[in-house]
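A.B. asks: Have a look at this prediction, sequence included:
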Amino acid sequence: MSRRDGDALPLTAAQREIWLAEQRARTALDAYRIGDYLEVHGPVDAELFETALRRVVDEIDALHVNFVDHGQEPLQVVREAWDWEPHLLDLSSEPDPRAAGLAWMARDRMRALDLSSDPLFSFALISLSPTHHLLYQNHHHLVMDGFSLSLVRRRLTRMYTALAAGGPVSRSPFRSLDELVRSDADYRASRQFTADRSYWTERLADQPEPAQLTGRAPRSGSGPRTVVEPAVLRVDALRARATQAEVHWSRPLIAAAALYVHRLTGDRDVLIDLPVTGREGAERTLLSTPGMTANTVPLRLAMRPDQRWHDLVVEVAQEADAALAHQRYRSEDMLRDLGLPGSTGAAFPLVVNIMVFDSPPSFAGHPATLHYLLPEPTTGLALWVMGRRGDKELRVELKGAPQTWSEDELAVHQRRLIEATGDTSTRNQED
């Protein structure tokens, strides 16, 4: 899109749901922020970093919009250029530079934003020492999703590397925002949209009551933020069981989560919420355009006393394949179609988000470690599982709404979920 100041575009369906959710909440919850940071073990030239960053931001249409409500429905209004500054912080003199950097990022993520006038993103180069840096990005969820974070990070790395080497910079790989908006509108007017709606309406027609993972009512107020130390999960057993069932290794992990919910609640009809990109099966526009398309899909699993573990894993694989084939249909639309009140977090109370990367990240040839900044869910529980393809261990982190879950409760659930991945027997019969 050739950006013209003042051009107005409709919101995509994903953006509209975020807009409505935040209008209802009317608070600076980090549930509506998405970000990460790359921990670089090597020198970073601050001036060159800022040059590369400004060029990357200028390439991304989604980072040049504000949102206005004209009374009928919100619009995203294009700004041809921004007056913004990256944060260049030197914390090397702090007693604990890394802790100071993490604290700064936490404050920035809760910073209030005016959707109608502020840049809806933040970038920082946080220097902890001459050879230790944190490269931070944070966005409002209206303009960016998890898939887009990787697009931005990859482009920034390549831009900086090319400039540092004095070589040519490749042409921008990004498509325009109006193409993304048009793709969304075309999908919602398509036969595929109708087929997806029919699939989900039939699959959830007799949806069970949501599993109650805690017997306590939510506490008043938001309460203190809960912090649980991440755990480490060895994946050898998961991969072995996946090989036996001829499925992707993540399927036994989802099956273990479902089995845990079953044992905890006694429910035999279990719903697991699976975050998806909302881009699979779509045209290439969606694979090369930063923006907000992320969605979640429910996996409905039947738990039986005589069920063998192998059969449960196969059921999970089949259910996941079918759900992913219909992943562009919004989960919020599913609830409205079924006449169910509330949010997807309340309807599908356990989220299992698995993110595995192909190779170790780096920055201009220096080794780096990627850290996602995980939002706390507004309801239910969210299990985040992160690692690199081929690794023997995965990082596991359980997040819960602070008004519902205490730190001790989350720690117990996290430990039991890890144990469930190694205890895969059913009640009456084992593989």
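C.D. replies: That came in fine, so what should we check first?
A.B. asks: Could you use CA atoms for every contact and neighbour count after this?
C.D. replies: Fine.
A.B. asks: who are the neighbours in contact with the nearest residue to residue 158 once chain neighbours are set aside?
C.D. replies: Closest residue to residue 158 apart from its sequence neighbours, by CA to CA, 6 or more residues apart in numbering: residue 364 at 7.6 Å. When contacts are counted by CA atoms under 8 Å, 6 or more residues apart in numbering, residue 364 touches 157-158, 160-161, 164.
A.B. asks: Kindly report the same for residue 15.
C.D. replies: Residue 15 touches 141-143, 292-293, counting by CA under 8 Å, 6+ apart.
A.B. asks: The same query, at a cut-off of 6 Å, please.
C.D. replies: Residue 15 sits next to residue 142 when contact means CA atoms under 6 Å, 6 or more residues apart in numbering.
A.B. asks: Remind me which helix or strand residue 397 belongs to.
C.D. replies: strand 393-400 (DSSP states H and E).
A.B. asks: same deal with residue 88?
C.D. replies: Element membership for residue 88 (DSSP H and E) is strand 87-90.
A.B. asks: Residues touching the next helix or strand along the chain from that strand, excluding its own?
C.D. replies: Using DSSP H and E, the helix or strand that follows strand 87-90 in sequence is helix 97-109. Residues outside helix 97-109 that contact it (CA under 6 Å, 6+ apart) are 91, 128.
A.B. asks: Helix 97-109: how far from the chain's middle?
C.D. replies: Relative to the centre of its chain, helix 97-109 is centred 20 Å away, using CA atoms, centre = their mean, to the nearest Å.
A.B. asks: try this one side by side with the last:
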Amino acid sequence: MTDVHQEEEQDVFVVPTSFAQQSMWLENELDPGQATYHVVAAVRLAGALDRDALERGLNTVVARHEALHTVFELDDDGPVQVIGPAPVLTVGVTDVDPAAAEAAVAAEVRVPFDLERGPLVRLALLRTAPEEHIAVLTMHHIVTDGLSSAIFVAELAACYVAYHEGREPELPPLPIQYADFAVWQRENLTGAKLAALEEYWKGSLAGAPALTLATDRPHPAVPSAEGATHVFAVPAALVGEVEAFARAERVTAFMVFLTAFDVLLARYSGQRDITVVSPMAGRVRPEVENLIGFFVNPLLLRVDLDDALPARELLARVRATCAGAYEHQEFPFELALEILRAERGAPAGTPQAQAMLVLQNQPPVDLRAAGLAFEPLRADTRTAGYELALDLEPDGTGAYRAFLEYSRDLFDEATAKEMADAFVDVLAGIVADPAAPVDLAAVREPPRQRTVEPQPEPVAAEVAYRAPETPIEIELQEVFGELLSAGRVGMDDDFFVLGGDSLSLIQLRNRIRERFGVEFRVRDLTTRVDIATLAPMVLRRMLEQDPDASVKENP
């Protein structure tokens, strides 16, 4: 491994996180334990199952990929990967009524991970009949992604066959491990290269508004992350027309789907400036082709839609947007989101992307191993990472299965179905008559409270300095100064105005825990963060634990 710190007594390696891992770690700290951060591969197994071979195969794959025996801690500069010995995992078997299988899978998927203790991968078997099982492989997104899950399943199947037949599996050697990639990324994305990428994305995202979809209910003050999925189909005949149209226009099928999705979002928002998230594999080096890890790097694809614009011209705009984004795809997604956050003057930790489009371009694989038939299943986490996310995947017949995931805080199932039908109609209209103007007429009016144009933030008046006086206030002043490299910090100086961000906010929470022995959720610290607000909160928590703390605070 490259450029790592090793704690020799425990045979543990400590290395920097990749940019994607750091962002995921921050998200998990802000909203811990959410199944939104889980990557799931569920497979129905038919046939006599060799559980010992499966368990040995699981541990072989986990031991082979260091990302799968990595946990995460916070040091002075931020989160780090801590790579220790591979754990020995067991595969539990639970008998489940077939009618309750879907709910059992969802329950298994929602069991939270502990990023500091690990392990961050597990495999469970749900037995629905003597020779029928559902294998549920769940990993935290911080150590994997969609392609990595496919690699895991393929290697697990190969190991299963080998161990079942009494031989050692033959897997290709791994030239590097994920930690090497993370170090390389940190060293590569610096200086002039990072500055050039940042300049492009600042220009691309300048003035990009938040998407204000017409929802069935207002946005709650505290989102629940509860989601649901509406499943529908894009018929094979329409897919064939999309692919023929794409070839004629020298674009990809994805660009045609994105054009239709942009139109759908314009109709349900009344906006003409639409930004959609779409993931890229992020495997920019050939050495990582067969490696398990968190490589995916989503891109922010922004398109301006004009009224009466022909579909062919709109597609040309989409193509230009995608081409520019692909050329600059190495820029970390979390840094692009930070550009949006700063552009909009939004608080740290506020979601900046509302809609995502994913196109899977790999046809389903018919797997058979040692008498077992594998049938991939789509596990519904019943969560939503975005307000709307459309996932399209080929079904092997020429059609596409489509999964419209939506936030249950905002939308009803009937609305999701309405949107799905509208998407298919828009797609059909685009390929049927590319010269016709695209209809952007609003289907619904967005909620009144969401249509107000953002106003420039007023310039804050200088706050008169108030010096800390009590022991807690003075200690908090020291903590603010250490974290933010600030000089004189007054009682009313805002943590974020002084230069704080999501990472330093988490460090503040941890310093308060160390100094005062009290615990806060990060969400408790995302509104007004200054010494005047924090000191009584800290004292209150101390009093709950030790009534004599008031005497210590006010001698």
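C.D. replies: Arrived safely, thanks for sending. On a predicted model such as this, the values are computed, not experimentally measured, just so you know.
A.B. asks: circling back to that earlier point, alignment lookup: the residue nearest to residue 158 of the first structure to the second structure.
C.D. replies: Using TM-score structural alignment as the criterion, residue 364 of the first structure maps onto residue 369 of the second structure.
A.B. asks: how far away is that match from residue 48 of the second structure?
C.D. replies: Using CA to CA, to the nearest Å, residue 369 of the second structure is found at 11 Å from residue 48 of the second structure.
A.B. asks: list the residues that contact both of those two?
C.D. replies: Counting by CA under 6 Å, 6+ apart, nothing touches both residue 369 of the second structure and residue 48.
A.B. asks: that older thread, how much space separates the residue nearest to residue 158 of the first structure from residue 14 of the first structure?
C.D. replies: Applying CA to CA to residue 364 of the first structure and residue 14 of the first structure gives a distance of 34 Å.
A.B. asks: Residue 147 of the first structure too?
C.D. replies: Going from residue 147 of the first structure to residue 14 of the first structure by CA to CA gives 14 Å.
A.B. asks: which of the two has more neighbours?
C.D. replies: Each of residue 147 of the first structure and residue 14 has its neighbours counted (other CA atoms under 10 Å); residue 14 has more, 24 against 20.
A.B. asks: what's the nearest residue to the counterpart of residue 289 of the second structure in the first structure if we skip its chain neighbours?
C.D. replies: Here residue 289 of the second structure is matched to residue 287 in the first structure, going by TM-score structural alignment. Leaving out its chain neighbours, the residue that sits closest to residue 287 of the first structure by CA to CA, 6+ apart is residue 279, at 6.7 Å.
A.B. asks: now that neighbour: how far from residue 179 of the first structure?
C.D. replies: Distance of residue 279 of the first structure to residue 179 of the first structure, given as CA to CA: 14 Å.
A.B. asks: Check residue 136 of the first structure too.
C.D. replies: According to CA to CA, residue 136 of the first structure and residue 179 of the first structure sit 28 Å apart.
A.B. asks: now residue 334 of the first structure
C.D. replies: Relative to residue 179 of the first structure, and taking CA to CA, residue 334 of the first structure is found at 25 Å.
A.B. asks: Same check on residue 138 of the first structure?
C.D. replies: Relative to residue 179 of the first structure, and taking CA to CA, residue 138 of the first structure is found at 24 Å.
A.B. asks: Those two: which is more packed in?
C.D. replies: Counted by other CA under 10 Å, residue 138 of the first structure and residue 179 do not tie: residue 138 has more neighbours, with 21 against 14.
A.B. asks: For that one, give me its contacts.
C.D. replies: 34-35, 121-122.
A.B. asks: Once you drop chain neighbours, what's closest to residue 239 of the first structure?
C.D. replies: Distance criterion CA to CA, 6+ apart; nearest residue to residue 239 of the first structure, sequence neighbours excluded, is residue 249 at 5.1 Å.
A.B. asks: Would you mind finding the match for the one you found in the second structure?
C.D. replies: Applying TM-score structural alignment, one finds that residue 249 of the first structure aligns to residue 253 in the second structure.
A.B. asks: how many neighbours does that match have?
C.D. replies: 20.
A.B. asks: and if you look at the one 4 residues further on?
C.D. replies: The local packing of residue 257 of the second structure (other CA under 10 Å) involves 24 other residues.
A.B. asks: Tell me the residue in the second structure aligned with residue 322 of the first structure.
C.D. replies: In the second structure, residue 322 of the first structure lands on residue 324 (TM-score structural alignment).
A.B. asks: quick one: what helix or strand has its match in it?
C.D. replies: Using DSSP H and E, the element containing residue 324 of the second structure is helix 311-327.
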